[in-house]
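> pasting the sequence and the predicted model now:
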Amino acid sequence: MAPAPSRLGASLPLPPDLAMCRRVAARAEELGYESLWVADTGAGPDAFVVAAAAGLATRRVRVGTAVVPIYTRALPVLAAGAGSCAQLMAGRSFVLGLGVSSETIVEAWGGVPYRRPLTRMRETVGAVRRMLAGERVAFEGKTVRTRGFRLVSPPPAPVPIYVGALMPPMLELAGEVADGVVLNFMPVDAVPRMLAHVRAGAERAGRDPATLEVVARFQTVVTDDVPAARDAIRQMMGPYFATSAYNRFVAWCGFADEARAVDAAWRAKDRTANVAAVTDELIDRLAIIGSAEHCRARLAECLQAAMTTLPAGPASSPVVQLLYWVYRPIPFMEDCARRFGDVFTVRFPANPPFVFFSHPDAIREIFTADPDRLRAGEANRPLLRLLGDHSLLVLDGARHLAERRLLMPPFHGERMQAYGAIMRDVADRTIDAWPLGEPFPIHPRMQALTLDVIMRTVFGVAEGSTFTRLRERLTRLLAMTGSRFAPLVLLPFLQVDLGLFSPWGWLVRIARDVDEILFAEIRRRRAEGGAGRDDVLSMLVEARYDDGTAMTDQELRDEMLTLLLAGHETTATSLAWVFHRVLERPDVLEKLRTEVRDAAGDGPLELRHVAELEYLDATIKETARLTPILPIVARRLEEPTSIGGHELPAGAVAVPCIYL
């Protein structure tokens, strides 16, 4: 990968008309383009013929294929076609770009089995490279073979071989065996993630990644009529993204819902729905459309993404890194810190790169940065399908501020006095039920205590059948979201409902039961009004935005679940750790007891006494320092940003890690 790519190439028109291709090639050279690239549609004209025509119409530009399928041409045909083009363009470079194409072109049109693409690509690159070097090649591979073939007239100079790649396995193979990589139809924020895999493959093979060239093909339309251009691209993308390789790639880039809709419509032979499933957001992420100024700016972003070098991190596959993160997160972070220092990059399937920072200066930069550039809501998007579109945790900008203004009043003044009394009373009842004279696990007791407090102060449900039903379902929901499988079900590509046989399906059904109870309770509160009630739900029902409108039922539901999931396990685990630390230090325990007696005397502890409990406050803070409940948070970069001296691309996720 060249460290500073600054060359612009052009793709010749598709479907290729030879006369038009010659005119475009000549004009592109006049305009100063460095290279021309030819794709193979599988339905002609032949890519090598188009490349030769472009070469004859120009004198300076490089010409390459991006790409020709490896299945529909035998090894000698690939070598002969590339060698002939290289001879025609002697004195300048011809690039042979190879790809695995799709089942439609290979199997349906070509009648060739589409099998073992990685092995086929590896064997093809190796054999064709030897043929182009003029060797007599005898090769018996698992997918291809040739006996004694030799080019009659080898090209006068070595022919670079590039590999077209989308997903991590092929990207890493390109880094391992090719001279360059061809990227296509990708959002700009996916480029660093893709190049990281190319780099990993090169390093694993003992190669210098800087020697590989990156050909990044961005579909660009300079126009004043953006809707018309979107519609034209939509017509192309619909069938294109129905092929298995591109469908998986679109999902990997963060568009799992669109990928499923495109595929379902194509399988149902509903071409209208297939095209309609390609959303404007998807088009705008994968294509560059607009004025000349807009297109120049977007292309500059693309160049920046290709130039950016992410900090080092584990070379293992994203799947392996995900498993470590799910099952051994703390040892995984500690190992990365030992190996790579206070900044390192972690990669998970179907996600942008996560760059961890542990140096205090870098963490300070992240938390003091413009929130419109480092967006917390964007980083929390995996929570969206569980918490909902209106959750404070997934919002940024003006919407975040509006929701926050509505949520803050219930947590101030006299209301906190009332909540404090509820917390004390629930804690008293809970402690009275603890066994005497025998050990017991503290964490489950803290979870139960915290849930009861949330039920009363947030949901305003204290007894009766609604309390029992809601508590039982919330307990099941929290058990799932607090399990070791929780990180897995938050990955978009694993959010597939296979009924009770899938974690996501089970979670969806529990959440549906919770929603049924919550929506009924919300309707009841609206009918009865919030007079005389001080729970959060009742106050939010009565609250109004700046324009005078009330929160919708869905907005209320989303914020109720947010308060539950954000406040339950964090509080319960914090309390459990405080008990753990204090019980290890009898001297600290005695000081705490003395402080509470001095503040409250023989009476009950009131909220007004809290300000006097300085040693207790210090104990809680020191426990949080030693055992932080949230070791990380995340911010998604809206634009290229420098953090801690590292230039990070747009789309990457900065992860300040207080634990390390």
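Thanks, I have the structure now.
> use CA for all of it now, contacts and neighbours both
Fine.
> show me where the stretch 501-650 of the chain has its strands.
Using DSSP state E, counting those that start in this stretch, the strands found in the stretch 501-650 of the chain span residues 635-637, 641-643, 646-648.
> for stretch 446-455, buried residues please.
For stretch 446-455, the neighbour count (16 or more other CA atoms under 10 Å) marks 446-447, 449-455 as buried.
> stretch 552-565 too?
Neighbour counts over stretch 552-565 (16+ other CA under 10 Å) mark 554-565 as buried.
> identify the residues contacting it?
Applying CA atoms under 8 Å, 6 or more residues apart in numbering, the contact partners of stretch 552-565 are 387-393, 454, 458-459, 478, 515, 518-519, 522-523, 537, 540-541.
> give me the buried entries from those.
387-393, 454, 458-459, 478, 515, 518, 522, 537, 540-541.
> returning to that earlier point: which ones among the contacts of stretch 552-565 lie within helices?
Taking DSSP state H, the ones among the contacts of stretch 552-565 that sit in helices are 387, 454, 478, 515, 518-519, 522-523, 537, 540-541.
> now do the helices in the stretch 201-350 of the chain.
Along the stretch 201-350 of the chain, counting by DSSP state H, counting those that start in this stretch, helices occupy 226-240, 244-252, 256-267, 271-276, 280-286, 292-307, 318-327, 329-340.
> out of these, which is closest to Gln495?
In terms of CA to CA, the element of these nearest to Gln495 is helix 256-267, at 9.1 Å.
> export the strands of the stretch 501-650 of the chain to a markdown table and tack on mean neighbour count?
Formatted as a markdown table, the strands of the stretch 501-650 of the chain follow (neighbours: other CA atoms under 10 Å):
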| stretch | mean neighbour count |
| --- | --- |
| strand 635-637 | 24 |
| strand 641-643 | 16 |
| strand 646-648 | 19 |
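> included below, for side-by-side comparison, is a second structure:
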Amino acid sequence: MNLPSGPKQPGLWQTLTLVADPITFFDRCQQQYGATFTTRVLGPNSPPVVFVGEPDLVQGIFTAPLDTFALGKVTHVFRPLTGPQSLIMLDGAEHLRQRKLLMPPLHGDRLKTYADLIISITQETLAKIPSGQPVELRPYLAEITLKIILRVVFGLALGPRYEELNQRISRLLDDITQTVYSSFFFFPPLQQDWGPWSPWGHFLRQRAAIDRLVYAEIAERRTAGPGGEDILSLLLAAQDEQGEGLTDQELRDQLMTLLLLGHETTASSLAWAIYWSYCEEERLAQLQAEVEGADPLTLANLPYLNAVCQETLRIYPIALISQPRIVKTAYSLGNYHCDPGTILIPCIYLAHRLNATYPNPLVFQPERFCDRKFTAFEYFPFGGGHRGCIGAAFSRFEMQLILGTLLQQPGFTLHPQGPIQPQRRGITFVPKGGIWLERPAEEISPKKPVLT
């Protein structure tokens, strides 16, 4: 076996270092070994794990025949959250079957039917932001993205079930995005139920309460019969070539996947996009001029707004890596040779910071996406190949509509802050200290004198 060079520290040390601070780990390795390197980051007895950031090598992985790699077996970290029937857990024919069923509601013209509701939810939430004081945006962005999932994906009507699910999901996501809490998902031996006050026991009870609500909604919608434009309604009606639809378990797991991988992640990307949009007056003026008077479907296709969103996802992508692949038979990675069992991980973070592809990669330059079209192996913020994120088109659509709607609101300015650094929050990275906006206090008209 001939693999790229990489760090030589013990596997447990590499694992803990990566879990504690992935960005520093990747930066250090890229500086020392280049954009492709071999690690041992799956514990003390880790197999070789090769992070791949060079476009030609990424292309080889993304375009390899379907039977070259096993994929679902290396996503165990998400299993307690998404369930065993989640698309990211599956391989082979079953993966292709479910992917075909899930694709139509999340792509193409179907997205247009969600635009008005996304805009409405965004406007209602932004209207809650008080004026006359700096406000940290993350809670508002998280509220917007969660409401979109509950209304657009789950199709929930406002009412007791909606409110309870909203509260329970918010609490669960607040817990699992804490660094110590999220570490339990990386180390299965820690996943012990020692009662409701133990971390894992608390998680299991939170998950059970959410499952009760989700299964109740699925059962109610099956009884009501076909109808509705939300994603759950469309999935309930979907059938494969044999006329079979998704089971309750499959529906539950796909809904939880869309929720857990599309809520906090989108809110985090929006926080970065808002920062980059408001931190320079010239850029802000250009964006505001472009979005002025634009209707929802126009917002989704504005070129400079799109470029800002693309550049945001380049610098701090929703996830740092694409889905890992386990080599099933001997595989050539360029001039390297990988034995079965080697794990290959196309690394979004590394590829997006290659100076050869992106000159001055640490500088935010949305113009680069106006001047050039990058290949799917140079720019892949949602992964790639036949394992690319199923919700990528929906996420991009949602992100552009929310950012465009905010930019249409008058008076917001960026509250002065020091240099913004990334901070891990669950599987994504948020601006440390948050992004704070403020708008002038509403002027109160003086009272007219009362004539007597």
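Received, thanks. It should be emphasised that the depicted structure is a prediction, and the values quoted were computed from it without experimental measurement.
> tm score of chain vs chain?
Remark: TM-score between the superposed chains equals 0.72 [TM-score structural alignment, normalised by the length of the second structure]; 346 aligned residues with a CA RMSD of 2.0 Å.
> circling back: take the buried residues of stretch 552-565 of the first structure and write them to TSV, including distance to Met170 of the first structure.
Below are these laid out as TSV (distance: CA to CA, whole Å):
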residue	distance to Met170 of the first structure
Gln554	43
Glu555	43
Leu556	45
Arg557	43
Asp558	40
Glu559	42
Met560	44
Leu561	41
Thr562	39
Leu563	43
Leu564	42
Leu565	39
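> and those, which two are the farthest apart?
Greatest spatial distance among these (CA to CA): Gln554 and Leu565, at 16.5 Å.
> now the longest helix along the first structure: how far from the chain's centre is it?
Ranked by residue count and defined by DSSP H, the top helix of the first structure is helix 553-583. Remark: helix 553-583 of the first structure is offset 25 Å from the chain centroid, using CA atoms, centre = their mean, to the nearest Å.
> same question for stretch 18-37 of the second structure.
Counting by CA atoms, centre = their mean, stretch 18-37 of the second structure is centred 21 Å from the centre of its parent chain.
> what range does that stretch cover in the first structure?
Following TM-score structural alignment, the partner segment of stretch 18-37 of the second structure in the first structure covers residues 325-344.
> buried residues, the matching stretch. List them.
Applying a neighbour-count criterion of 16+ other CA under 10 Å, one finds 325-326, 332-333, 336-337, 341-344 buried in stretch 325-344 of the first structure.
> tell me which of these is nearest to Asn351 of the first structure?
The closest of those to Asn351 of the first structure turns out to be Trp325 (CA to CA; 13.7 Å).
> helix, strand or coil for the most centrally placed residue in the first structure?
By CA atoms, centre = their mean, the first structure has its centre lying nearest to Asn351, at 2.5 Å. Recorded secondary structure, Asn351 of the first structure: coil (DSSP: H, G, I helix; E, B strand; the rest coil).
> tell me how far it lies from Ala652 of the first structure.
Asn351 of the first structure sits 9 Å away from Ala652 of the first structure, going by CA to CA, to the nearest Å.
> picking that back up, turn the ones in helices among the contacts of stretch 552-565 of the first structure into a markdown table, including distance to Leu18 of the first structure.
Putting these into a markdown table (distance: CA to CA, whole Å) gives the following:
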| residue | distance to Leu18 of the first structure |
| --- | --- |
| Leu387 | 54 |
| Ile454 | 70 |
| Leu478 | 63 |
| Asp515 | 60 |
| Leu518 | 64 |
| Phe519 | 63 |
| Ile522 | 66 |
| Arg523 | 67 |
| Leu537 | 68 |
| Leu540 | 66 |
| Val541 | 67 |
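> now, which of those sits nearest Pro656 of the first structure?
Leu387 (23.1 Å).
> map that closest one across to the second structure for me.
For Leu387 of the first structure, the aligned residue in the second structure is Thr82 (criterion: TM-score structural alignment).
> against Ile88 of the second structure, how distant is its match?
9 Å.
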